[in-house]
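[1] dropping a prediction and its sequence here:
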Amino acid sequence: MPSLVKPNTFPRPGVQRAIRRVLAALAAIACTLSLAACGQSEAGKIRIGIKFDQPGLGFKKSGTYVGFDVDVARYIAKKLGYSPDEIIWKEAPSKQREAMLQNGDVDMILATYSITDERKKAVSFAGPYFVAGQDLLVRKDDHSINGPEDLNGKRLCSVTGSTSAATVKKKFASEVQLMEQPGYAECATALFSGIVDAVTTDDIILAGLASASRGRLRVVGRPFTQEYYGVGIKKGDSKFAAKINNAIVEMIQDGSWTHAIEDNTQGTGYSPNDEYNPPTPTEGE
């Protein structure tokens, strides 16, 4: 029987190059549609949203992640059965946190995420794992602001989408000029340059910023709210909330919680309000 394969039927070099380009394009599409096709599978890993720009809490530094929120997240992940290299860290800006959980971009968020009734309409929480208090950050040599009652006529900075901005609008809207920025690093820069007179957010965040300023900024030390930090999760997942709460309880009981606070606020003179801390995590169950 004669051969069915004709000689010299392989594509010419130019055609081969065209075929390779088509295959490369198809591979790129597959890479976009499925991370597993590119060797970057998220299967078997946990995706955790944190802040990348908050010294002392969630901060990306030379490809690593440090801060109190990061330490709590690592502890919870370990108790859930994940090793450090099975954690995928994702940036969670304040105004995007609910959408990230609703869209399934992350499994949980620890990003100074205050538990509020309004937020619970969209997502659920575990925790709380910490109770902060809203305070003020000022330049070290500025003694004209010693509490929220001194804000009349002052320029104040907070972050868009944060409860701190909402509180200022509600309680001090007629007294202050409020500038909202995408992150607290931008607020600290505005404070350094004299564009604003103070920055407001939770005291532990301000302590981190003060530490990073190398003594140029100080926390007033007059908190005027309580902010209950929760672990944001997909709405209605009570079983997941219970597992996270159990991990937080263990972290508090074995001393890791206290060590994490001390390690991440060292040199700032900050200590959490012991009237509220450590908290009892019962949210979401």
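    Nice, thanks for sending it over.

[2] every contact and neighbour count from this point should use C-alpha atoms.
    Fine.

[3] the stretch 101-250 of the chain: helices as residue ranges?
    Under the criterion DSSP state H, counting those that start in this stretch, helices of the stretch 101-250 of the chain are mapped to 163-172, 184-192, 203-212, 238-253.

[4] the longest strand seen in the chain: how far from the chain's middle?
    Secondary structure of the chain read by DSSP state E shows that its longest strand is strand 124-132. Put simply, strand 124-132 sits 13 Å off its chain's centre (C-alpha atoms, centre = their mean, to the nearest Å).

[5] and for it, what's in contact with it?
    Outside strand 124-132, the residues that touch it by C-alpha atoms under 8 Å, 6 or more residues apart in numbering are 115, 202-204, 225-237, 241-242, 244-245, 248, 272-273, 276-285.

[6] would you list the helices of the stretch 101-250 of the chain in a markdown table and tack on distance to residue 80 and mean neighbour count?
    Formatted as a markdown table, those follow (distance: least, C-alpha to C-alpha, whole Å; neighbours: other C-alpha atoms under 10 Å):
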| stretch | distance to residue 80 | mean neighbour count |
| --- | --- | --- |
| helix 163-172 | 29 | 17 |
| helix 184-192 | 31 | 19 |
| helix 203-212 | 26 | 25 |
| helix 238-253 | 7 | 19 |
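
[7] then this one, side by side with the first:
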Amino acid sequence: MRKTRFGTIAAMAAIGAMALTSCGGSGNEADGDKIRIGIKFDQPGLGFKDGDNYTGFDVDVAKYVANELGYPEDKIEFVSAPSANRETMLQNNQVDMIFATYSITDERNKVIDFAGPYFVAGQDLLVASDSDIDGPEALNGKNLCSVTGSTSAQKVKDKYAEGTNLQELPGYAECVTQMSGGTIDAVTTDDIILAGLAAQPAYKGKFKVVGKPFSEEKYGVGLPDGTDKCKAINEAITKMIDSGDWQKALDKNTEGTGYTPNSKTNPPKLADTCA
């Protein structure tokens, strides 16, 4: 089983931890140690770095889970986890866990472990608030934007509207800027990513998520293969959901977009997914 840094306390630190416990401190906190959590740094509403501040739904869930594992906010080190690097970062012990719109798939499960899911997203459309586009079938003759290398826009063209005009840009923020200028009719990716973009102060009230998802993506917590922390993380996620803090975090990060996640899949009901 791969060793992880979860709960690791050096011998000298253990003495301090015992002293804290005897004085009423938390016996779970790893004194003097930090936990490294991979997030996106460039996804508003989910994982976003602004100076020394980290915001977004993924970040809020990560902070809650870390605290339940004994790592308060000042013990967390957030690390940028680009999509293409996530498995490698876990395999090379660069991070302890990853919250970064990380879809659980059988292929990824061959090399890493997952806890969760903590959210179930679906591919959807972001359009202008006054747009009459009500789903992917309405995109014939329209300009649809997604990021370079993504399969989201092509999926719409292949399955729903062959006459869609595809536009690829380096990032979703660029897509939304173009839509604000009127050259793009819709943007497509996971619904919660779209809601996070639309919730930005510069765009509030200008865009809406259509609300008819046409795929299902289970966002999990990426973990090193063989970890023993999956069950504890699932328990923390369940506690966050049951306490109402999960809903508060979601509302805070999607406010003003009209976005409501699929009630059939959210909040997610965690099965015994831990091996």
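    Arrived safely, thanks for sending. The shown structure was predicted, so the numbers you read here are calculated from the model rather than taken from an experiment.

[8] what would you report as the TM-score here?
    After superposition, the two chains reach a TM-score of 0.77 (TM-score structural alignment, normalised by the length of structure 2), with 241 aligned residues with a C-alpha RMSD of 2.5 Å.

[9] show me which of the contacts of strand 124-132 of structure 1 are buried.
    115, 202-204, 225, 227-235, 241-242, 244-245, 248, 272, 277-279, 281-285 (16 or more other C-alpha atoms under 10 Å).

[10] map residue 283 of structure 1 across to structure 2 for me.
    Matched to structure 2 by TM-score structural alignment, residue 283 of structure 1 sits across from residue 273.

[11] nearest spatial neighbour of that match, chain-adjacent residues omitted?
    residue 115 (6.9 Å; C-alpha to C-alpha, 6 or more residues apart in numbering).

[12] state the number of residues packed around that neighbour.
    25 (other C-alpha atoms under 10 Å).

[13] what does it align to in structure 1?
    Using TM-score structural alignment, residue 115 of structure 2 pairs with residue 126 in structure 1.

[14] gap between that match and residue 234 of structure 1?
    10 Å (C-alpha to C-alpha, to the nearest Å).

[15] and for residue 214 of structure 1?
    In terms of C-alpha to C-alpha, residue 214 of structure 1 sits 39 Å off from residue 234 of structure 1.

[16] how about residue 263 of structure 1?
    When residue 263 of structure 1 is compared with residue 234 of structure 1 (using C-alpha to C-alpha), they lie 30 Å apart.

[17] residue 82 of structure 1 too?
    19 Å.

[18] now do the contacts for the closest residue to residue 239 of structure 1 other than its chain neighbours.
    Distances taken as C-alpha to C-alpha, 6+ apart place residue 285 nearest to residue 239 of structure 1, at 6.9 Å, with adjacent residues excluded. Residues near residue 285 of structure 1 by C-alpha under 8 Å, 6+ apart: 126, 238, 239, 241, 242.

[19] measure stretch 177-190 of structure 2 end to end?
    18 Å.

[20] against residue 160 of structure 2, how distant is the residue nearest to residue 273 of structure 2?
    33 Å.

[21] got it, and residue 203 of structure 2?
    28 Å.

[22] how near is the match of residue 283 of structure 1 to residue 90 of structure 2?
    19 Å.

[23] what's the answer for residue 12 of structure 2, then?
    27 Å.

[24] span of stretch 135-149 of structure 1 from start to end?
    With C-alpha to C-alpha, one end of stretch 135-149 of structure 1 sits 12 Å from the other.

[25] from the chain's centre, how far out does that stretch sit?
    Worked out by C-alpha atoms, centre = their mean, stretch 135-149 of structure 1 lies 26 Å from the chain centre.

[26] next one: stretch 109-124 of structure 1
    Per C-alpha atoms, centre = their mean, the centroid offset for stretch 109-124 of structure 1 relative to its chain is 12 Å.

[27] then stretch 70-90 of structure 1?
    14 Å.

[28] so which bit of structure 2 is stretch 198-209 of structure 1 matched to?
    Going by TM-score structural alignment: stretch 198-209 of structure 1 matches residues 186-197.

[29] now that stretch on structure 1. Mean distance?
    When structure 1 is overlaid, stretch 186-197 of structure 2 sits 1.4 Å from its aligned residues on average, using mean C-alpha distance after the TM-score superposition for structure 1.

[30] now the terminal residues of that stretch, how far apart.
    13 Å.

[31] who's in contact with stretch 102-118 of structure 1?
    Stretch 102-118 of structure 1 is contacted from outside by 46-51, 57-58, 69-70, 73, 90, 92, 94, 97, 100-101, 122-123, 125, 128, 163, 227-235, using C-alpha under 8 Å, 6+ apart.

[32] again, only using 7 Å
    Applying C-alpha atoms under 7 Å, 6 or more residues apart in numbering, the contact partners of stretch 102-118 of structure 1 are 46-51, 58, 69, 73, 92, 100-101, 227-234.

[33] for stretch 80-92 of structure 1, same thing?
    45, 46, 47, 48, 49, 50, 51, 52, 74, 111.

[34] what does the fourth one align to in structure 2?
    Mapped onto structure 2 by TM-score structural alignment, residue 48 of structure 1 lines up with residue 37.

[35] ok, its match - contacts?
    77, 78, 79, 95, 96, 97, 98.

[36] make a PyMOL selection of the buried ones in those residues.
    Applying 16+ other C-alpha under 10 Å to the contacts of residue 37 of structure 2, the buried members can be selected in PyMOL as follows:
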select buried, resi 78+79+95+96+97+98
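
[37] in structure 1, which of the contacts of residue 37 of structure 2 still touch?
    With both residues aligned by TM-score structural alignment, their matches' C-alpha atoms under 7 Å, the contacts of the contacts of residue 37 of structure 2 that structure 1 also has are 77, 78, 79, 95, 96, 97, 98.

[38] so what corresponds to the last one in structure 1?
    Spelled out, it's residue 98 of structure 2. Under TM-score structural alignment, residue 98 of structure 2 pairs with residue 109 in structure 1.

[39] what distance do you get for its match to residue 101 of structure 1?
    Residue 109 of structure 1 is 8 Å from residue 101 of structure 1, by C-alpha to C-alpha.

[40] what's the overlap in contacts for those two?
    In contact with both residue 109 of structure 1 and residue 101: residue 233, using C-alpha under 7 Å, 6+ apart.

[41] that older thread, give me the buried entries from the contacts of stretch 80-92 of structure 1.
    45, 46, 47, 48, 49, 50, 51, 52, 74, 111.

[42] and which of those residues is nearest residue 157 of structure 1?
    For these, the residue nearest residue 157 of structure 1 by C-alpha to C-alpha is residue 51; the value is 18.1 Å.
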